[in-house]
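Peer 1: Provide a 3D model corresponding to the input given below.
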Amino acid sequence: MGIGNRAVTDADDRLRGNNSINNVVAGTGVGDELKGYEGNDTLFGYAGNDTLDGGSDHDILMGGAGRDTLTGGTGSDIFRFVTANEGIDTITDFTSGTDKIEVVSPNFGNLSVGTLDLDRFLSTDATQTNANSVFLYDNGTGLLRFDRDGYGNAAPVQIASLIGNRNLNYSDIQIVAA
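Peer 2: Model prediction:
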């Protein structure tokens, strides 16, 4: 069923976009299932443990609060995180060099807008040598964490887990303004 732009407001909804247009699909309940199909879709899970599937083409997926499962599908997709404390999302089909992880600057240490700087991306076996905000990634486990104060007192916060293809580079992370 073609739905255009729609939002759901109660628990455990299933909402699917049209097969040929660009949809904005949003859930606000608990445990929503959102699917975009064809078109350049934008899916917002908001609260709850949601399942978002962009389908084909170039999609933007934002799980929001909860432990969400995000699948971009074919095409270059953006997995957007507004804060580091939204919950740990599982990204099922990230493709390095094609897909992007996008974070909002003020909520991620006021990092410079654009592609993440190389010195702000560390593998988990690297040693943090300053108090800068950094992303920590483990290619073996697929765990992506954010550390807002480097070697300071705050512990890193896990924001995502990549399953399947676990390749991730600093250039796959984009910083955007609020």
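Peer 1: can we go C-alpha only for contacts and neighbour counts from here?
Peer 2: Fine.
Peer 1: List the contacts of the helix or strand where Gln174 lies.
Peer 2: Using DSSP states H and E, Gln174 maps to strand 173-176. Applying CA atoms under 8 Å, 6 or more residues apart in numbering, the contact partners of strand 173-176 are 100-105, 111-116.
Peer 1: Now that we have those, which of them are buried?
Peer 2: Neighbour-count burial (16 or more other CA atoms under 10 Å) is assigned, among these, to 100-105, 111, 113, 115-116.
Peer 1: ok, Thr83 to Asn107 distance?
Peer 2: 5 Å (CA to CA, to the nearest Å).
Peer 1: what residues are up against Gly87?
Peer 2: Contact analysis of Gly87 by CA under 8 Å, 6+ apart lists 64-68, 158-159.
Peer 1: List the buried residues of stretch 126-135.
Peer 2: Across stretch 126-135, burial judged by 16+ other CA under 10 Å covers 128, 132-135.
Peer 1: surely Asp99 meets Asp172?
Peer 2: Yes - Asp99 is within contact range of Asp172, at 7.0 Å (criterion: CA atoms under 8 Å).
Peer 1: here's the other one to compare against:
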Amino acid sequence: MLVGGAGNDKFYGGYGNDKLTGLGGADVFVFNTKLGTAKTDRKVNFDTITDFKPREDKIWLDNKIFTKLGKKGTEASPAKLNKKFFKFGTKAGDKDDYVIYDKKTGILSYDADGSGAKAAIEIAKLAKNLKLTYHDFAIV
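Peer 2: A predicted model of the protein is given here:
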């Protein structure tokens, strides 16, 4: 379990399944480790963010892992996620739906081939019914 303080914290969940709690401030949660597969998705690097606050906190996705997200930002200058790459639901609806948030379960997934044959990989659990937008994500 990783717990931040009242200020702005940056969390690297790293390998394993972690529980991340930012507490106060504008926190950043960095996903930069190898993903599982559709069969092992919750067993490999699946983190729970207990208190993500949309429009205040951010989720940074490393382009070396999340290779379909286009722009290559850096931690010093994160690139914005393209609006068409973010979707609500349980699976991709078209070829550009790479980052998927299921409001009913709070599960955040990455689908490397959009609506292609490969299944999405679950990467994190957030609270249910968050008002997430593509603005809550960046590529580093």
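Peer 1: Closest to Asn153 of structure 1 out of the contacts of strand 173-176 of structure 1?
Peer 2: Leu111 (19.2 Å; CA to CA).
Peer 1: So the closest one, which state does it fall into?
Peer 2: Look at Leu111 of structure 1: counting by DSSP: H, G, I helix; E, B strand; the rest coil, its state is coil.
Peer 1: Touching, it and Ser105? I think so.
Peer 2: Yes - Leu111 of structure 1 is within contact range of Ser105, at 5.3 Å (criterion: CA under 8 Å).
Peer 1: Strands - which of the buried residues of stretch 126-135 of structure 1 land there?
Peer 2: Secondary structure assignment (DSSP state E) places 134-135 from the buried residues of stretch 126-135 of structure 1 within strands.
Peer 1: Looking at the buried residues of stretch 126-135 of structure 1, spot the one nearest Asp93 of structure 1.
Peer 2: Phe135 (19.7 Å).
Peer 1: just the helices in structure 1 please.
Peer 2: With DSSP state H as the criterion, structure 1 has no helices.
Peer 1: Apart from its neighbours in sequence, what residue is nearest Phe31 of structure 2?
Peer 2: Counting by CA to CA, 6 or more residues apart in numbering, Phe31 of structure 2 lies nearest to Leu61, which is 5.1 Å off, once chain neighbours are set aside.
Peer 1: residues in contact with that neighbour?
Peer 2: By CA under 8 Å, 6+ apart, the contact list for Leu61 of structure 2 reads 30-32, 137-140.
Peer 1: next one: Ile88 of structure 1
Peer 2: With CA under 8 Å, 6+ apart, Ile88 of structure 1 has these contacts: 66-68, 158-161.
Peer 1: What residue in structure 2 is the furthest from its centre?
Peer 2: What lies farthest from the middle of structure 2 is Ala6; by CA atoms, centre = their mean that is 22.3 Å.
Peer 1: ok, it touching Asp27?
Peer 2: No - using CA under 8 Å, Ala6 of structure 2 is not in contact with Asp27; the gap is 9.7 Å.
Peer 1: tell me, stretch 81-88 of structure 2 lands on which residues of structure 1?
Peer 2: Aligned using TM-score structural alignment, stretch 81-88 of structure 2 spans residues 116-123 in structure 1.
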